[in-house]
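[1] got a predicted structure here, sequence first:
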Amino acid sequence: MSAPSTPVTAEAPGALARFLDGDVWFSFKNSPVAIGATVVAILCAVFALGAPWLAPHNPLDLASLDLMDARLPPAWMPDGKAAYLLGTDDQGRDILSALMYGSRISLFVGLASVLVSVVIGVGLGLLSGYVGGRVDSFIMRVCDVMLSFPSILIALLIDGVGRAMFPNAHDTLAFTVLIISISLTGWVQYARTVRGSTLVERQREYVQAARVIGVSPARIMRRHVLPNVLGPVLVLATIHIATAIITEATLSFLGVGVPPTSPSLGTLIRVGQDFLFSGEWWITIFPGLVLVTIALSVNLLGDWLRDALNPRLR
């Protein structure tokens, strides 16, 4: 008598396997623009995060600066030195090292600003779309007021008020004021987008069923509605990173951004502007190229992600 055979159950694929078999990964593999933008963004992040170890010089160490090496051209030009591949600025700082450290600050401010904007915007958007009524009207009127002012003007105002209230603030508080000033101008897009998606999701059957069995509104928003509205938020956040980095560079260029002791890309561009027409073009051109490269790569990734997550384009 043969032994009874036991049924073989197939194991459910893991999250990584499902992702590799999904439409997003397939779209990424077949998009040279997305692959190239990802490679450029990763390289910029590696050079920025690894600046303390990869940079040939430390531009923040004032004791190591030599004014005799100020305004040197790139190494491939006459009078250039091999120790300064991209030349030096008016203080003798190595441009390449300053770009690594400056990119590090710009990326940190941009990512932190987007994170704060997402938390505020998604929270208010969920509350507005799910509760409705006077709460919805109030939040949307606040959004309308915020949209009626240029974002850079609001950032300048908040940053100026923060510096006036804390004139002797150290660098950490100055970074905090800068991040808050950028975040308060960026949360509106997330709030309006999430509100529109929440208005649709709250009429779905699974939300109605959760209400019937007595699930609290906070749990419904957190466990059921939020995961279904994160797709547009992810696309917005990707594109907003580039906008936040450019906003930070603009504020630093105007002199109200990061402290002068911690120069970002905007600060480097502002310093080089004074020497652009006197022949020292490398002081401002290279920081500008790095800023454009970072913003362009992130924007291209956001455009690809928007198309990849759009079911009408699959």
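    Sure, I can see it.

[2] contacts and neighbour counts: CA atoms only from here.
    Fine.

[3] ranges for the strands of the protein?
    With DSSP state E, there are no strands along the chain.

[4] alongside the first one, take a look at this:
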Amino acid sequence: MSERTSIKDDAPLLDRIRNNPEPALRWLAVLGVLVALQVGALFGAMMELPPWQTIADRLFGLPLLALFEPVGSVLASIGDRLAEIPTLLSRDVIPNRGHRVPGGQQFAADIAGFTVEFWRWEGTFLGLPAAIAWAIRVALIYLYAFGCLAWFWKGYLVFRNHYRYADWTPADDMIDRMRTHRWGQFGFVVIAMFFMMAMFAPALGPTVVEENIQEPYSYETEYLDQESGEVRSTLVGNANLGSRSRGGGSNGNHGIGTYDDYDRFHPFGTLPNGKDLFTFLAAGSRVSLFIGLLALGISSVIAFSLAMVSAYYKGAVDLGAVILSDSIQAMPRLLVLIGAVVILRGTWIADIYNGGLLLALLLGSWGWPAMWRAIRGPSLQVVQEEWVDAAKSYGQTPRRIMRKHMAPYVVGYMLIYGSMTLGGIIISVSGLSFLGLGITPPTPEWGRAIDLGQSYIATDSWHISIVPGLLIVIVVTAFNALGDGIRDAIDPQSDTGSGGEAAAAGGGA
């Protein structure tokens, strides 16, 4: 008798695990090790989320919050302590900030027509050049992140082979089709790298946001003064002024993969104000992801709930939903968003996350009609199936029918459109920030970087606008590609192959 059939088929999952605990315990043990390696970074990311205490204070008032203030203070204190736990792949363990050693030039070599000098360094990982130390940390972080993804896939296989009721389910065929869909796999890999950039942004950047962007005149940096041959220190703000990219020539330029005069390595170059572009974009990915996920969550909840109710009851309910959806979609979305941002700019909600929460609420509350339209058809289709009629004849409540017999059929279509919608949200946020109406300084955001560099596109400082612009194109294309892959995996009759021609049809952008 197989492990899956050694107990009753209707036994809860915990009972099945108790009957055969070894595979689950092995998987959990490795997962515990992976989490322990980066637990400090995990809680650090959580502590950087928007101040929900301030939001609750505005919404509910001080009398209600006063009852929970002691608990909130304790939880915040615990979170701060956990965020200070050392992590394996942090900049403290693999530092890239340091300076060249006086008289430590080892040799120079001509590489691809450029003269590259090799120095001994102090303060960096194993005394390596800052660029190499930074590249090692980035490579290890992505290796760790993809290792975690592989282990979660292993967890699914453990469940599938040891604890699932059936030997086969329709989801197996969907996953198998996705595993051969190269275009969808491309989208998944790029999106995974985007999520990893957002999650590990503080460790990925060659410097940190607080030091390089928010408070540059509160920190110092050491460097080797080549004229005197001595190690000197200066404020980071002063170093930024000497590292500005403003078109080249006498205005200065520090492009992709260059060092400045203060022994600081800039993978993507610097901004016109001298701040590191890679650090700016890594932190900006967090902002884009937060806004995108929150807006998508709001749209999905509204669209899904309305689709279930309107498909089940039809008639006047469905007609009312159509009228409401058409009324919202008839308005010029961009003008409405711009007007709403301008009107609400001076309110307290615009101060939270420097406008990030306001954008998420506006995009979420305004984006549900398109998603509702996308899942309305599948909802009307599934409600006519025999199993729904059978559930009604057995006296099941409408809520139970929607949750158990209709929702599973519609969720797949929500994943398809949600993936494409998320790319469109990122473009909207970047566009509003480019116009100066989105995220306000000093919070980093990709659209703001494009705006800062638009005057230098035709100069040696083209990287300021081109690099974030390319990242936006790649990420949005990846979301569309993933949506195509999910669609073809769910419905093989709609399979467009593994080619990239379907990306152009991504409605979310």
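    Yep, that arrived. Only a predicted model underlies this, so the values are computations on that prediction, with no experimental measurement involved.

[5] find the nearest non-adjacent residue to the aligned partner of residue 482 of the second structure in the first structure, please.
    In the first structure, residue 482 of the second structure lines up with residue 301, judged by TM-score structural alignment. Of all residues not flanking residue 301 of the first structure in the chain, residue 34 sits nearest, at 5.7 Å (Cα to Cα, 6 or more residues apart in numbering).

[6] distance of that neighbour relative to residue 302 of the first structure?
    When distance is defined by Cα to Cα, to the nearest Å, residue 34 of the first structure is 9 Å away from residue 302 of the first structure.

[7] what do you get for residue 38 of the first structure?
    Relative to residue 302 of the first structure, and taking Cα to Cα, residue 38 of the first structure is found at 11 Å.

[8] more neighbours: which of those two?
    A count of neighbours by other Cα atoms under 10 Å puts residue 302 above the other of residue 38 of the first structure and residue 302, at 23 against 17.

[9] and the counterpart of residue 121 of the first structure in the second structure, how many residues sit next to it?
    Under the alignment (TM-score structural alignment), residue 121 of the first structure maps onto residue 303 of the second structure. Using other Cα under 10 Å, residue 303 of the second structure has 23 neighbouring residues.

[10] likewise the one 3 residues further on?
    Here the count is done by other Cα under 10 Å, and residue 306 of the second structure has 20 residues near it.

[11] touching, it and residue 372? I think so.
    Yes - with contact defined as Cα atoms under 8 Å, residue 306 of the second structure counts as touching residue 372 (7.3 Å).

[12] before we move on, back to that, contact partners for the match of residue 482 of the second structure?
    34, 37-38, 238-239 (Cα atoms under 8 Å, 6 or more residues apart in numbering).

[13] enumerate every residue touching residue 237 of the first structure.
    Residue 237 of the first structure touches 114, 118, counting by Cα under 8 Å, 6+ apart.

[14] what do we get in the second structure for it?
    Under TM-score structural alignment, residue 237 of the first structure pairs with residue 418 in the second structure.

[15] quick one: what's aligned to residue 23 of the first structure in the second structure?
    Using TM-score structural alignment, residue 23 of the first structure lines up with residue 173 in the second structure.

[16] how about the top strand by length along the second structure, which residues are buried there?
    Longest strand in the second structure by number of residues, with DSSP E as the criterion: strand 99-111. Using 16 or more other Cα atoms under 10 Å as the burial criterion, the residues of strand 99-111 of the second structure that qualify are 99-102.

[17] what range does it cover in the first structure?
    Taking TM-score structural alignment, strand 99-111 of the second structure hits no residues over in the first structure.

[18] who are the packing partners of the lengthiest helix in the second structure?
    Counting residues, the longest helix found in the second structure (DSSP state H) is helix 277-313. On a contact count with 3 or more Cα pairs under 8 Å, 6 or more residues apart in numbering; DSSP states H and E, helix 277-313 of the second structure meets helix 182-199, helix 201-204, helix 209, helix 315-330, helix 356-382, helix 407-434, helix 446-453.

[19] what residues sit buried inside stretch 261-271 of the second structure?
    Taking 16+ other Cα under 10 Å as the criterion, stretch 261-271 of the second structure shows 262-271 as buried.

[20] distance between that stretch and the chain's centre?
    Offset of stretch 261-271 of the second structure from its chain centre (Cα atoms, centre = their mean, to the nearest Å): 25 Å.

[21] which stretches of the stretch 101-250 of the second structure form helices?
    Ranges of helices in the stretch 101-250 of the second structure, per DSSP state H, counting those that start in this stretch, are 130-158, 170-179, 182-199, 201-204, 209, 236-241.

[22] counterpart of residue 48 of the first structure over in the second structure?
    Under TM-score structural alignment, residue 48 of the first structure pairs with residue 198 in the second structure.

[23] hmm, I typed the wrong one, I wanted residue 287 of the first structure.
    In the second structure, residue 287 of the first structure lands on residue 468 (TM-score structural alignment).

[24] now do the contacts for its match.
    The neighbourhood of residue 468 of the second structure, defined by Cα under 8 Å, 6+ apart, consists of 281, 446-447, 449-450.

[25] between the residues you listed, which sits nearest residue 345 of the second structure?
    residue 447 (18.1 Å; Cα to Cα).

[26] what does the closest one correspond to in the first structure?
    Match for residue 447 of the second structure (TM-score structural alignment): residue 266.

[27] distance check, the residue nearest to the match of residue 121 of the first structure when sequence neighbours are not counted against residue 416 of the second structure.
    With sequence-adjacent residues excluded and distances taken as Cα to Cα, 6+ apart, residue 303 of the second structure is closest to residue 372, at 4.4 Å. Distance of residue 372 of the second structure to residue 416 of the second structure, given as Cα to Cα: 13 Å.
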